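Sequence and predicted structure, then a few things I'm wondering about:
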Amino acid sequence: MRPRLDPEGLFDLRYAAFLETVSHLRVRLHRYCARMTGSALDGEDVMQEALFEAYRKIELLDDTLALRPWLFRIAHNRCIDFIRGRRARQRAEAGYAGDDIVLPVEPAGQGAGRAIEQLVVHLPPKERACVLLKDVFDHSLEEIAELVGSTTGGVKSALNRGRAKLAALPAQPVAIPAHDPELARLLGRYVELFNARDWDGVRALTSADARLRVSDCYNGLLSDSPYFVEYERAELPWRMRQGAIGAEIVLVVDRLYGDVWRPAHLVRVHAAGGVIDRIADYYACPWILEMVFEDG
């Protein structure tokens, strides 16, 4: 696939130039957003929104050296909005009610960062952010305070609370909810038609106003996009199959490299009322698969 210019959508040449400028930060931004939201795919969606917000406000940034903290601050705020929107904050905070006094806890030992990344989803948003930014991304207390809208003292307290809660977490794995069988059947049919290149059949599974988001390329109506044409003329052979990330069913696009099929990227499909109303294709986001493999 190649970027398509859409005057009614989000992406254009100037945005592509902006993405090139911030390319060295994108993997770190995605990792932060993914750990804050608890999902590699949600993290990518939030990061894309944050980058577009930054693009629209780039003229407000006087000092280019401040680009990294500025982008992290925008991404952080988007993550907080996301968490509040799905009521994750209330659930997390309810699980730790009455934890008002917490003794100082030392930072995790070297090499524990990966374990911390996967556990911070159990923390309330502020503590989650402070632990991530300090113990995983190695930001200073001053940088964290500015980013989360607090003081260095407030950050220290949040770090102590967060570290103590992580240390007290039970060892048993979290139960994964069962997949939705109706969605699984619908996606099974979608995969079957997609692999057969039956684009009319695929369209019949989608609503008339189905939305498509292809990272860095397109955001708009599926009916207005060259989505199926791009797959039809892809240079490397491909196939689609069902997979899962945690509790979520996803579609995996494999590419044939020589004689070996390898996962290339993920596709997220949302359905309502038995029809597909949203598709998100992450072909341009290799860091998502890298994170999934790390966590697997």
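Ah, there it is.

going forward, measure contacts and count neighbours with C-alpha atoms only.
OK.

Counting by contacts, list what the one helix or strand residue 80 maps to packs against.
Assigned by DSSP states H and E, residue 80 falls within helix 67-85. Packing contacts for helix 67-85, counted by 3 or more Cα pairs under 8 Å, 6 or more residues apart in numbering; DSSP states H and E, involve helix 23-37, helix 40-56, helix 125-131, helix 141-148.

for the shortest one, packing partners?
The one in question is helix 125-131. Going by 3+ Cα pairs under 8 Å, 6+ apart, helix 125-131 lies up against helix 23-37, helix 67-85, helix 141-148, helix 152-168.

closest one to residue 197 among these?
When the helices and strands packed on helix 125-131 are ranked by proximity to residue 197, the top entry is helix 23-37, at 32.0 Å, counting by Cα to Cα.

List the buried residues in the strand ranked longest in the chain.
Longest strand of the chain, by residue count under DSSP state E: strand 260-272. By neighbour count on 16 or more other Cα atoms under 10 Å, the buried set for strand 260-272 is 263, 264, 265, 266, 267, 268, 269, 270, 271.

how many degrees apart are it and helix 40-56 in direction?
Counting by axes from the mean of the first three to the mean of the last three Cα atoms, to 10 degrees, strand 260-272 lies at 80 degrees to helix 40-56.

alright, now check it against this:
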Amino acid sequence: MTGSQDESIAATRLRAFEREAASLRARLHRYASRMVGSVIDGEDIVQEALAKGFVAIRNGDMPDKTEPWLFRIAHNAALDFLRKRALLRGRESEVELDMIADENSALDARIAAEASLAELMQLPPAQRCAVVLKDVLGHSLEEIGEILETSDTAIKGALQRGRESLRKLAAAPRMAPPRPALDRQDMRRLGDYVAAFNARNFDALRGLLAEDVKLELVNRLRADGKEYVGNYFGRYADETHWHFATGLVEGRPAILVTSPERPDGPPRYFILIDWEDGRIAGIRDFLFADYVMDGLEYSGTP
């Protein structure tokens, strides 16, 4: 086989992986966000998992089944994230053999699907993993075993414990989360940004960009530098289907983007702005990643 043929085969495999990865992205995010308790951090984990997958494919690795392989990468990335955040707790591998779960519980599936990210984070990682894969994403025990590379008995034990904990949480009265401490100056800046956007005063916004500003249109593109990021506002200038409002996403200041016909309705997506010395240092826009809205905890500005 010639070098050009090898390159053609590698390119074909990479394109096939790109298509499959794109089709799995929302499910991977649903899993990752519930493992780490944040749709924002969950997106970071998905990006890390996909990047590792692309590198492996380019290096010639060809998994028999892409889905469990990618979920395994995302699972390990989530655990690494939790370890770094010093939130890993409990004993992941020790499961009592007599705790055998009914693998087809409609009630447990409903409870898990309705559980908030904060509630799921109260489970140890092994239990959380089993519950999310089985009751939220609908994987079979065999598929979960492929992802985690562990036995049915261990999975059933973790699933049983996780379900029992979620039932107790579902039956308990829900406490309102504590209000976050907000930086008044950042909230004022964000309010000014939103007002300028809704007034379509994009030249004023371009004037606020730092020279080394970074833009991420999640799931679409990245750009660095004031000149390139300034073009970002042109897309919004050409459209009329958005309305901006200040709010909170997972306790941090954010822009909630709604329909102009229903400005008080639920957000379609959100945008995060980072400030440095009074200038815009970073923009993270989730326009092309609406899958992150699944499980998102948000509110209007208090």
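That came through fine. Because the structure is a prediction, the values reported are computed rather than measured.

circling back to that earlier point, ok now the longest strand of the first structure, how far from the chain's centre?
14 Å (Cα atoms, centre = their mean, to the nearest Å).

what's the most buried one of the helices and strands packed on helix 125-131 of the first structure?
helix 23-37 (a mean of 21; mean count of other Cα atoms under 10 Å).

That helix versus helix 40-56: what angle between them?
Using the same axes, to 10 degrees: helix 23-37 of the first structure against helix 40-56 is 130 degrees.

so how far does stretch 252-264 of the first structure reach from one end to the other?
By Cα to Cα, to the nearest Å, the extent of stretch 252-264 of the first structure from end to end equals 8 Å.

let me fix that: stretch 107-126 of the first structure
17 Å.

Now do the buried residues in it.
Neighbour-count burial for stretch 107-126 of the first structure flags 108, 113, 116, 117, 119, 120, 121, 122, 123, 124, 125, 126 (criterion: 16+ other Cα under 10 Å).

do you know how far residue 169 of the first structure is from residue 137 of the first structure?
22 Å.

Pick out whichever of these two has more residues nearby.
Applying other Cα atoms under 10 Å to residue 169 of the first structure and residue 137 shows that residue 137 carries more neighbours, namely 14 against 10.

what residues are up against that one?
By Cα atoms under 8 Å, 6 or more residues apart in numbering, the contact set of residue 137 of the first structure is empty.

Looking for the alignment partner of residue 229 of the first structure in the second structure.
Counting by TM-score structural alignment, residue 229 of the first structure corresponds to residue 234 in the second structure.

and its match, that's in a strand?
No - counting by DSSP: H, G, I helix; E, B strand; the rest coil, residue 234 of the second structure falls outside a strand, being helix.

Show me what residue 274 of the second structure aligns to in the first structure.
Mapped onto the first structure by TM-score structural alignment, residue 274 of the second structure lines up with residue 270.

Could you find the closest non-adjacent residue to that match?
By the measure of Cα to Cα, 6 or more residues apart in numbering, the closest residue to residue 270 of the first structure outside its immediate chain neighbours is residue 278, 5.1 Å from it.

likewise residue 20 of the second structure?
Nearest non-adjacent residue to residue 20 of the second structure (Cα to Cα, 6+ apart): residue 66, at 7.6 Å.

separation between that neighbour and residue 21 of the second structure?
Distance from residue 66 of the second structure to residue 21 of the second structure, by Cα to Cα: 8 Å.

ok so, going back, to residue 256 of the first structure, which of the helices and strands packed on helix 125-131 of the first structure lies closest?
Closest among these, using Cα to Cα: helix 23-37, at 25.2 Å.
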